[in-house]
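Student: Next come a sequence and a model predicted from it.
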Amino acid sequence: MSAYKNLVPRFLRYVKVNTRSDEFSDTIPSSPREVAFLKDLAKELTQIGLSEVNYNPENGYVTALLPSNTTAVVPTIGFIAHVDTADFNAEGVNPQIHENYDGTSVIKLDPAGKYVLDPAEFPNLKNYQGHTLITTDGTTLLGADDKAGVAEIITAMEYLINHPDILHGDIKVGFGPDEEIGTGADHFDVQAFNADFAYTVDGGPLGQLEFETFNAAGAHVVIAGKNVHTSAAKGVMINAIQLGIDFQNALPQDQTPETTSGREGFYHLMRFEGTVEQTTLDYIIRDFKRDGLETRKAIMQQVADDLNHQYQNRIQLTLKDQYYNMVDIIKEHMSVVEIAEAAMQALNITPDETPVRGGTDGSKLSFMGLPTPNLFAGGENMHGRYEYVSTDTMEKATDVILKISELNVQQH
């Protein structure tokens, strides 16, 4: 029987609530459904016995304190997770529980078998022999990203409250909105949080310990066309859709997410919409090196300049940096990584420090003065209907949070 009786029920309760963020909103948080969930979370933190529970309406974060129970002077640790889910259907999440998975069988998500988790397509399933898996029913995402992290942090705090014999220093927890649209951490109040270092619990499979991320930028392209009747179009019409195609084709075609891996960066066309009169394209640009990101931005600007020269300045390109590689900060604070490594090793978990082909809130928080690597939370196939999580891995993630808290005292 699990030592964390509330972990799975808590997670199941969380994922059934739609907290999808809204990238087209100009409010903070981006959706009132996030606000409602966060306020409920604040009530729960008070109920389990945390102190200084606060919902900040200016940034949407719920924070709380578990006070130290030791006379030792130790650094204050923070554990942080986000409550919003990604841009996939999150209404009516109906989690399915599959006990004692054999590691080889195809898992039907829906009764008709239209959507399945097949080890031939998702080979990581073989790592979960004997585990209990929680999946979707094929119609929504699951929300383990990052409600698994939320549930694990709160369960760990509850465990420490109920086991005062485990010595720990001050522990701050933070739960926020809008990570999936890349804006939540922008408004985080690092000074008020008052932690010396922190961890986001927002990673994937067992053992992930991430402290090297992409550098990231976004690009928004607006193309103004000239629409006339097709019978008189020769030499007059300028088709904004065609210019959008030309723009995309002028970028390196071997540098997209589907053609790169490891430390290779990319350009990713996320959205292409429009008419002959006006077309818009939205990109994300990624590179592990800061100068590599700048080079990619320069290439995109050159493509726009070349097309503008040819078509009388009909292309408007807006580039915006989103976050930077946290390793540039973490490398000066490697003790934060080392305590997480020691915690995992003490639990017979092998740390996986593969650079993450993405980013976390910790990328921004580290540059804001709070060194924040990312710990595994257990989710796989995130952001879609094939998402799943192992309850066994969720328990181990909770173990790691507890062990980090213990080691923080023992090492000081």
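Tutor: Yes, it's here.
Student: contacts and neighbour counts: CA atoms only from here.
Tutor: Fine.
Student: I figured Tyr388 was touching Ala144, is that so?
Tutor: Yes: if you go by Cα atoms under 8 Å, Tyr388 and Ala144 touch, sitting 7.3 Å apart.
Student: Quick check on these two: which one has the bigger neighbour count.
Tutor: Higher neighbour count among Tyr388 and Ala144: Ala144, with 33 against 26, using other Cα atoms under 10 Å.
Student: Against Thr135, how distant is the residue lying closest to the more buried one once chain neighbours are set aside?
Tutor: With sequence-adjacent residues excluded and distances taken as Cα to Cα, 6 or more residues apart in numbering, Ala144 is closest to Gly379, at 5.5 Å. Separation of Gly379 from Thr135 (Cα to Cα, to the nearest Å): 10 Å.
Student: this is the other structure I want to compare:
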Amino acid sequence: MKEAEAAERAGSVVTCQAIIKNTIGIGVEEEDRKRTWVADAEECKKRGSIETARAIYAHALTVFLTKKSIWLKAAQLEKSHGTRKKWLAGDVPAARAILQEAYAAIPNSEEIWLAAFKLEFENHEPERARMLLAKARERGGTERVWMKSAIVERELGNTEEERRLVDEGLKRFPSFFKLWLMLGQLEERLGHLEKAKEVYESGLKHCPSCIPLWLSLANLEEKMNGLSKARAVLTMARKKNPQNPELWLAAVRAESRHGNKKEADILMAKALQECPNSGILWAASIEMVPRPQRKSKSMDALKKCDHDPHVISAVAKLFWHDRKVDKARTWLNRAVTLAPDVGDFWALYYKFELQHGTEENQKDVLKRCIAAEPRHGEKWQAISKAVENAHQQTEAILKKVVVALGKEENAAERH
């Protein structure tokens, strides 16, 4: 393999391919081949030996024609490292060709259909994306196919088609909560609040333990009928889902929004009794106490959950406030290391470096965030899932979240 990589570096691609083809099977037990070859290819990819990795996958696919995991990895390689044109990182046609071969070899793999759909959708080919999803639906398709189909129509602004697909999906998969959420959000977007409420309530009949549905219903009640209605929904939600930190946090926040500080404090104390190891609750309780008490509150939090990224990021904010720059940086770095998938921590870290770091630091955090491809986080998802931000790259979303954090801080200062 080293020889093959050396040949690739010297520009002798055909030699590299020949070496791999003739030696990759040597000394590998038959039952270990798939695992070993994929691991070898991924190692080569990490070292930047893309041709060698490509040759390993090409050979592996002649042996394992119907293994979807190898097809997906090979397509991923092309998508990220295809022949680089100046303006295009990766090679969409090459990835497309691999996926077309893949679904010829394994016609019923939904994973491959969805990977092909994603490739087209992310590269602004909505018609191709639509066609792939229509075919996947014809083949039966699971709930994911119906959800993605509705999302495409939502982005293209085809409200009626979006509704039809969600309704049809719900007939087939009534316990798939994401479709209920999508339908409720669709009605809310159109200003049909009563209808949205009915949707969330129907959804909860099918999925009583779905927290996002409870939270959506509570928010909607607060919008339509004020705090006491929202309070009733959240109380009911906690009855049916005890020891759920998110439901407690929503109740605390609802009281805070309406200026009921005492109520919020009482609820927070109850919440921490019921969920003593919840990082999100401890982090919120640190922010709720007056500034002089925050230090001791954060000591309590660290005793209960010292490896929780929410608590760690709340402590980082205290150091940042006290201008303890190095300590703040260390703690922010711990938060993103523990939870690289949570975009909120990256946004906080990046905002911190914009204030206190060098350009090097800023570039470094940005690069690491892009590599981590965060998908979660309350503020992150609020922005990344907004229709107008569809297809935005990680960097663009990160910068929008930083702006949102700034606005939030200004509002808090005014209070």
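Tutor: Thanks, I have the structure now. Since this is a predicted model, take the numbers as computed values, not measurements.
Student: Need the TM-score from the superposition.
Tutor: Laid over one another, the chains give 0.21 as their TM-score (TM-score structural alignment, normalised by the length of structure 1), with 155 aligned residues with a Cα RMSD of 7.4 Å.
Student: quick one on the thing from earlier: counting neighbours, what do you get for the residue nearest to Ala144 of structure 1?
Tutor: Applying other Cα under 10 Å, we find 28 residues neighbouring Gly379 of structure 1.
Student: Surely it and Ala397 touch.
Tutor: No: assessed by Cα under 8 Å, Gly379 of structure 1 is found out of contact with Ala397, at 10.9 Å.
Student: May I have the secondary structure class of Met270 of structure 1?
Tutor: Here Met270 of structure 1 is recorded as strand under DSSP: H, G, I helix; E, B strand; the rest coil.
Student: Run through the residues that contact Gly244 of structure 1.
Tutor: Gly244 of structure 1 is in contact with 223, 272, 279-281, counting by Cα atoms under 8 Å, 6 or more residues apart in numbering.
Student: so can I have a markdown table of those showing distance to Asp392 of structure 1?
Tutor: Output for the contacts of Gly244 of structure 1, formatted as a markdown table (distance: Cα to Cα, whole Å):
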| residue | distance to Asp392 of structure 1 |
| --- | --- |
| Ile223 | 50 |
| Phe272 | 41 |
| Thr279 | 48 |
| Thr280 | 44 |
| Leu281 | 42 |
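Student: if we can go back for a sec, I'd like to know how far the residue nearest to Ala144 of structure 1 sits from Ala36 of structure 1.
Tutor: Distance of Gly379 of structure 1 to Ala36 of structure 1, given as Cα to Cα: 24 Å.
Student: what does Glu152 of structure 1 give?
Tutor: In terms of Cα to Cα, Glu152 of structure 1 sits 20 Å off from Ala36 of structure 1.
Student: Equivalent analysis for His309 of structure 1, please.
Tutor: 50 Å.
Student: Over to Asn54 of structure 1?
Tutor: Remark: distance between Asn54 of structure 1 and Ala36 of structure 1 (Cα to Cα) = 14 Å.
Student: Who has more neighbours out of the two?
Tutor: When Asn54 of structure 1 and Ala36 are compared for neighbours, Asn54 comes out ahead with 17 against 12, by other Cα under 10 Å.
Student: Next SSE downstream of the helix or strand that one falls within?
Tutor: Applying DSSP states H and E as the criterion places Asn54 of structure 1 in strand 51-55. Sequence-wise, the next helix or strand beyond strand 51-55 of structure 1 is strand 62-66, with elements assigned using DSSP H and E.
Student: Just the buried positions in that following strand, please.
Tutor: Buried residues in strand 62-66 of structure 1, counted by 16 or more other Cα atoms under 10 Å: 62-66.
Student: For that strand, which outside residues touch it?
Tutor: So strand 62-66 of structure 1 is contacted by 38-39, 41-42, 45, 50-56, 157, 170-176, 193 (Cα under 8 Å, 6+ apart).
Student: between it and strand 51-55, how many degrees?
Tutor: Computed by axes from the mean of the first three to the mean of the last three Cα atoms, to 10 degrees, the angle separating strand 62-66 of structure 1 from strand 51-55 equals 180 degrees.
Student: got a list of what Lys229 of structure 2 touches?
Tutor: Counted by Cα under 8 Å, 6+ apart, Lys229 of structure 2 has contacts 218, 221-222.
Student: Work out for me the element it sits within.
Tutor: Using DSSP H and E, Lys229 of structure 2 sits within helix 227-240.
Student: quick one: that helix to chain centroid distance?
Tutor: Put simply, helix 227-240 of structure 2 sits 28 Å off its chain's centre (Cα atoms, centre = their mean, to the nearest Å).
Student: Outside of whichever helix or strand comes after it itself, list whatever touches it.
Tutor: Next helix or strand after helix 227-240 of structure 2 toward the C-terminus (DSSP H and E): helix 245-257. Helix 245-257 of structure 2 is contacted from outside by 211, 215, 227, 231, 234, 237-238, 261, 263-265, 267-268, 271, 275, 278, 280-281, 284, using Cα under 8 Å, 6+ apart.
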